[in-house]
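my questions are about this predicted structure, shown below with the sequence.
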Amino acid sequence: MESTTTAEDLASRATSVPDEDGDEVVTACSFLESQANLEREAAEVLPGKFDECTYDKGYIRQPLYACLTCTHPPSKYCQDAASSDTADQLATDPAGMCYSCSIECHAGHEVIELFTKRQFRCDCGTKRLLLPAEQGACCQLKSARTMLAKLENVSNVYNHNFWGMYCSCDKFYVPEDEAGVMIQCYVCNDWYHDSCIGELPSEDDYEDYVCRACVSKHPVLRYIDSKHLLYGRVVDGQVSCIEAATSSNVPSASGECSAANDEGGGEPTLKRARSSVCRLRRDTAAIDAQQPFDLFLAEGWKNHVCTCIDCMREIEANRLVFLVEEDDVVEPEEDETRGESLYESAMKKLRTMDHTRAVDAASAYQSLSSNLKNYLRPFASSGKVVKLQDIQTFFEQQKSGR
């Protein structure tokens, strides 16, 4: 993601026409049209405000980004084979940052989108993600915290996503090269290719997906009442419907579930009281004997996660409390001005300024506008093309007070 656009970039995107000498010339109308198009694109790509870092909000679920300019992957994650020999010498720890820091602190860097991750605190400006020395080596949005560079967010969890790699195939994500679809695991937040999973059910038939790695790692996921799962998919790609619990090794309901929970659907019951008796039959030997499989969970599945003392102990120890509680995403605050042009935004800002400062600003703008018109008038009357050097000369004259 590039956040810096120069005048040359704008000119290159505007429609050009040849002048009498055969040189490509960009008209003022074309330039302004390209500027308006860029403003519309920016409003779509960056719809939220980016003036506040999320660091003070602690470990939250939020959209994350990684900077491959400020961090360097080890050789196993290098895309350029020629540089892989020295990669391990330059390698750094992975790091993630919030939406605002990706724009304010890392403009012009090679920034990749990690999408949504939970229980993560912004690393920008900390020990893991210091900016280059020429930028002050500190987060631009929390520069007052002089001790931040010595700290590290010890509860953050990192994986290959922070180097741009996804799925069990460990492939670097290039949006324009992707074929098929990718779906996100609700537990680990990694993304998987449909071709690597196998045949997928219809999107309308399930609410959340859990990858086979998470199912293997966390047995509590296999304790979910099987009547409210959609599919179990074994490694060889064969689909096995597990709604009929007797036809699989997945534990079925023990009959101790309440009638309300057996109905399924609806909103999950949050922070349910713990019971000393497990709601589901826990046949550990049968569970461990199963081949790893992917889970596609039907709507309302959170109502059917067991919250007995033993299950909750496992849930809390593995930081899986989001399985039984709300799991909201902290999104950037919507910027109501993103749909405005630069001119409209400037005028609105002018109206909020102190009256004296507003008058001074308006006077300076009027003076600059008048001087520019006078400077360009001879070009207009003679039909001469205004070149970059002419504009540079004008602004040099303004600086010198001529």
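That came in fine, so what should we check first?

only C-alpha atoms from now on, for both contacts and neighbour counts.
Noted.

which residues touch the closest residue in space to Val305 that isn't next to it in sequence?
The spatial neighbour of Val305 that comes closest, neighbours along the chain excluded (CA to CA, 6 or more residues apart in numbering), is Ile224 at 4.9 Å. Under the criterion of CA atoms under 8 Å, 6 or more residues apart in numbering, the contact partners of Ile224 comprise Leu280, Trp301, His304, Val305, Cys306.

then this one, side by side with the first:
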Amino acid sequence: MAGEGSAAAFDDEAEPTVTIGEYIEGIEAEELEADLVLGGDDGKECTYGGGYLKRQAVFSCLTCVPAGVGGVCTACSLACHDGHEVVELWTKRKFRCDCGNSKFGGHPCKLCPEKDPENSANSYNHNFKGSYCTCGRPYPDPEAKEQVEMIQCCICEDWFHEDHIGLNSIEEIPHDEEGEPLYEDFICQKCSPDCYFLKLYPDTVWASRTQNSVSQASTTDSTVMDGGPSHDNIEKRENGSLANHLNCENTYGDDNCPKDNAAPEKAILDDSSDRKCKLGMDIGTNTTLVDSEKKLPFFMSKGWREVICRCETCTNFYGEQGVAYLIDKDDSIEEYEKVAKQKREKKLEQQEGAEANFLNSLDHVQKIEILSGINDMKNEFQSFLESFDPTKPVTSEDIKAVFENLAKKKRQRLS
């Protein structure tokens, strides 16, 4: 019995193993994630010639610009700043590559040397110095025992820890049962006053912590309990949709609810053309009652940008507020990732086409040789994994032995 217990303990301590298929799937998942962040950019050409791109991956080199007032594109981060202290900023809007300009101390860009001294339309925040959130900590945080989830404001584009966005609890963030976000965009409490006009829209633009199913939509004036029997977690539905966090009958409680006189009456959307205002009002005269002491973050529902009015009056107002990009489809992260996926699919198709063309260019004997080599490699790796002791590390000698066996089999096959 003692021996069985020791064996069980040893099994628990053994490192988990993965199959070659699982390993390849993991690599492909990492490649997809990288493509989504980089927007499908292959990192071969500097983006400076494209001007201020609507959205692109941006990096800050603290080795070259310690003050954090310069940003470079993907290609330059690889070609010009390899081995430097580089901060990955994910994506930024309307940014032009700074690499090699006056901020880089006379070190020209290797990919695009001819650049203006500065890109005056670029904007920089403390992210470029490697700090994030209201706490100003780096990410990953070397002093944190566990890295806390961070979300990006779609206005200022800063990143925030979920427990530093001005809510009583991270449970108030709209997530489904698996922890996946139910919102498309997040607007931090600092930026929300600039977007106060969004309160004029119906509750459909706001993300709720509970998914609104068909059965829920058919029932009105009922309550939903989420996260336990606490009265603070009761959400009242209005007109078939869950009340959003900006209404006074919400999960945040009275202390976090804007005063009644600070919330303008919501409009009923008019599904008319862009020339006629959907709201039927001048939003510039209906969004002045901002309660500065009740700043709350906004969580916007999926597809909310399509709802926003695009009439001339509203569009001019967005420009005055500095948020005209909110009605630009290409500005959203969702569209950015959609384009990245399309580029990735096209790249994979081209690779498959190149492989097919290569095989078609071979004669029968060459094809048989390649297929035999692939089969030998698969069998050799299979044998290695079956005979290898998972409690021991894989050494260079082990890998060398695998390829020596492959070479021996090839010699035997050709002799």
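In hand now; what should we look at? The model shown is predicted, which means the values in this text are computed figures rather than measured ones.

quick one: TM-score?
Structural agreement between the overlaid chains, expressed as a TM-score with TM-score structural alignment, normalised by the length of the first structure, amounts to 0.55; 263 aligned residues with a CA RMSD of 4.0 Å.

do a quick rundown of the strands in the second structure.
If you assign secondary structure with DSSP state E, the strands in the second structure sit at 53-61, 86-95, 150-152, 159-161, 185-187, 223-225, 234-238, 241-242, 298-300.

quick one on the thing from earlier: out of the contacts of Ile224 of the first structure, which comes closest to Leu114 of the first structure?
Within the contacts of Ile224 of the first structure, distances to Leu114 of the first structure taken as CA to CA reach their minimum at Trp301, with 26.1 Å.

just to revisit the earlier point, greatest separation within the contacts of Ile224 of the first structure: which pair is it?
Maximum pairwise distance in these, criterion CA to CA, is 14.2 Å, between Leu280 and Trp301.

what's near enough to touch the nearest residue to Gln290 of the first structure once chain neighbours are set aside?
Among residues not flanking Gln290 of the first structure along the chain, Asn249 sits closest, at 6.9 Å (CA to CA, 6+ apart). Residues touching Asn249 of the first structure, when contacts are defined by CA under 8 Å, 6+ apart, comprise Ala286, Ile287, Gln290.

biggest helix in the first structure, by residue count?
Among the segments of the first structure that qualify as a helix by DSSP state H, the longest is helix 355-382.

where in the second structure does that one align, residue-wise?
Under TM-score structural alignment, the alignment places helix 355-382 of the first structure onto no residue of the second structure.

still on that earlier bit, okay, Leu280 and Trp301 of the first structure: which has more neighbours?
The neighbour comparison of Leu280 of the first structure against Trp301 (other CA atoms under 10 Å) goes to Trp301, with 27 against 21.

what lines up with the more buried one in the second structure?
With TM-score structural alignment as the criterion, the equivalent of Trp301 of the first structure in the second structure is Trp304.

I figured its match hits Pro202, correct?
No - taking CA atoms under 8 Å as the definition, Trp304 of the second structure is not a contact partner of Pro202, at 10.5 Å.

so which residues of the first structure form helices?
Using DSSP H, the helices of the first structure run over 7-13, 28-45, 84-90, 99-104, 194-197, 212-217, 259-262, 284-289, 309-317, 342-352, 355-382, 388-400.

most tightly surrounded among these?
Scoring those by mean neighbour count under mean count of other CA atoms under 10 Å gives helix 99-104 as the most buried, with a mean of 23.

now what about that one, what contacts it?
3, 49-53, 63-67, 111, 124, 139-141, 332.

report the buried members of those residues.
49-50, 52-53, 63-67, 111, 124, 139-141, 332 (16 or more other CA atoms under 10 Å).

next up, the contacts around the residue sitting nearest the centre point of the first structure.
Centrality entry for the first structure: nearest residue to the mean C-alpha point is Phe115, 3.2 Å, by CA atoms, centre = their mean. Taking CA under 8 Å, 6+ apart as the criterion, Phe115 of the first structure is in contact with Pro63, Leu64, Tyr65.

cutoff 10 Å now
With contact set as CA atoms under 10 Å, 6 or more residues apart in numbering, Phe115 of the first structure has these partners: Gln62, Pro63, Leu64, Tyr65, Asn161, Gln184, Asn189, Asp190, Trp191.

separation between the aligned partner of it in the second structure and Val365 of the second structure?
Residue correspondence, TM-score structural alignment: Phe115 of the first structure in this structure matches Trp90 in the second structure. When distances are taken as CA to CA, to the nearest Å, Trp90 of the second structure and Val365 of the second structure turn out to be 48 Å apart.

what number of residues lie near whichever residue in the first structure pairs up with Val65 of the second structure?
Taking TM-score structural alignment, Val65 of the second structure has Thr71 as its aligned residue in the first structure. By the measure other CA under 10 Å, the count of residues near Thr71 of the first structure is 21.

how much space separates the residue found closest to Glu113 of the first structure once you drop the neighbours it is linked to in the chain from Ile112 of the first structure?
Beyond its immediate neighbours in the sequence, the residue positioned closest to Glu113 of the first structure (CA to CA, 6+ apart) is Tyr65, lying 4.6 Å away. Distance of Tyr65 of the first structure to Ile112 of the first structure, given as CA to CA: 6 Å.
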